[in-house]
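Asker: Have a look; sequence and predicted model below, questions after that.
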Amino acid sequence: MSVNKAILVGRLGRDPETRYTSAGQAVCNFTLATDETYKDRNGERQKRTEWHRIVVWGKQAEIAQQYLHKGSLIFVEGRIQTRQWDDREGQKRTTVEIVANNFRMLGGRAEGGMAAGAGAGAVAGEAEPQAAAAAAGAEEMPSTEISDEDIPF
């Protein structure tokens, strides 16, 4: 038996970027910062930031593009994946990313998360977007091996 599961809570380091495969499948990429606080040898508190590459597919990718922005506080649940490709110079490149199965916006209205009001509350992961995200998560996730030919720009 094996388990590949990542759970993160952090803030977006940049606005999401969404592209579409040649088959019309949306794929959204963004970076997420998580912080760890620890004490060094001298007993002083230190903070270390870890950056994670997040990939979201399908309807969830479109929701992420619409509602997330740099600084948004979110919860992400997914799997860790290593991907390799050859860059334009022919060099073999490798990256580690979290392929999100689920994400939830946290925080207040200013942070793009839960907000008061009928329409605004739905934006935060209630009602329609939550159902759409659940439906998108229930679909079989396609392979994330995409080449430059799959992206139209």
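Answerer: The structure has been received and is ready for your questions. Numbering: from 1, shown residues only.

Asker: use CA for all of it now, contacts and neighbours both
Answerer: OK.

Asker: pretty sure residue 59 belongs to a helix, no?
Answerer: Yes - per DSSP: H, G, I helix; E, B strand; the rest coil, residue 59 lies within a helix segment.

Asker: Check the spacing between it and residue 129 real quick.
Answerer: 9 Å (Cα to Cα, to the nearest Å).

Asker: which of the two has more neighbours?
Answerer: The neighbour comparison of residue 59 against residue 129 (other Cα atoms under 10 Å) goes to residue 59, with 21 against 17.

Asker: Centre-most residue in this structure?
Answerer: Centroid-nearest residue in the chain, with Cα atoms, centre = their mean: residue 54, separated by 3.6 Å.

Asker: Look up how far residue 93 lies from it.
Answerer: Residue 54 is 17 Å from residue 93, where distance means Cα to Cα.

Asker: likewise residue 32?
Answerer: Counting by Cα to Cα, the gap between residue 32 and residue 93 amounts to 21 Å.

Asker: got another, please set it beside the one above:
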Amino acid sequence: MQALRSAYRARSALSLPAATRAFSSSPAHNVAKLILTGRLAAEPELTTTSSGQEVVRYSVGTSHGPRENRQTSWFRVTSFTPEGPQRDYLLSLPKGTLVYVEADASIRAYEDAEGRRQHSLGVIQRSLEVLKRPYVPDGQHEQGPDAA
């Protein structure tokens, strides 16, 4: 920090023009980022798109407001995590897990079967962090592949 102050004073003393910020010459892209902190509504599911690509889909519920008037919003998230340990970890998360998700968001317009214009929010996972696993009382563990 001291070095920065010294450099600033030296530039001021020499009356050099202030440094300008360099910007990229590539076109600007509109980006909508979304951060969700909430609980999984169910275990994540592996599905296949119409093009044959496997994706993991899950829902996250976020709550806000006072306890007597709490509101919950549900977000359907899609993860394009490739096959491997990260995808296996995501698929192993139980319902109720508290997660922190960073995602890209986009709104798509479409017409439903009756010709009405509808909109949907697309949420594509960029990163996921488990904050807390759900509480499971002793003796009530689910029988899973690791059970003896």
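Answerer: Looks like it came in fine. Because the structure is predicted, anything quoted here is derived from the model rather than measured.

Asker: Let me see the contact set for the residue nearest to the centre of the first structure.
Answerer: Neighbouring residues of residue 54 of the first structure by Cα atoms under 8 Å, 6 or more residues apart in numbering: 29, 30, 31, 32, 97, 98, 99, 100.

Asker: Now do the contacts for the closest residue to residue 20 of the first structure other than its chain neighbours.
Answerer: Leaving aside its chain neighbours, residue 20 of the first structure sits nearest to residue 26 (4.5 Å; criterion: Cα to Cα, 6 or more residues apart in numbering). Taking Cα under 8 Å, 6+ apart as the criterion, residue 26 of the first structure is in contact with 18, 19, 20, 57, 58, 59, 61, 62.

Asker: If we use 6 Å, what do you get?
Answerer: Applying Cα atoms under 6 Å, 6 or more residues apart in numbering to residue 26 of the first structure gives the contacts 19, 20, 57, 58, 61.

Asker: quick one: the longest helix that the second structure contains to chain centroid distance?
Answerer: Taking DSSP state H as the criterion, the second structure has its longest helix at helix 2-14. Mean-position distance between helix 2-14 of the second structure and its chain equals 42 Å (Cα atoms, centre = their mean, to the nearest Å).

Asker: Of the contacts of residue 26 of the first structure, which are reproduced in the second structure?
Answerer: Shared with the second structure under both residues aligned by TM-score structural alignment, their matches' Cα atoms under 6 Å, the contacts from the contacts of residue 26 of the first structure are 19, 20.

Asker: Which parts of the second structure are strands?
Answerer: For the second structure, applying DSSP state E gives strands covering 33-40, 45-48, 54-64, 71-79, 98-111, 117-132.

Asker: Relative to the first structure, which residues correspond to the third one?
Answerer: Meaning strand 54-64 of the second structure. Using TM-score structural alignment, strand 54-64 of the second structure lines up with residues 26-36 of the first structure.

Asker: Give the buried residues for that stretch.
Answerer: For stretch 26-36 of the first structure, the neighbour count (16 or more other Cα atoms under 10 Å) marks 26, 27, 28, 29, 30, 31, 32, 33 as buried.
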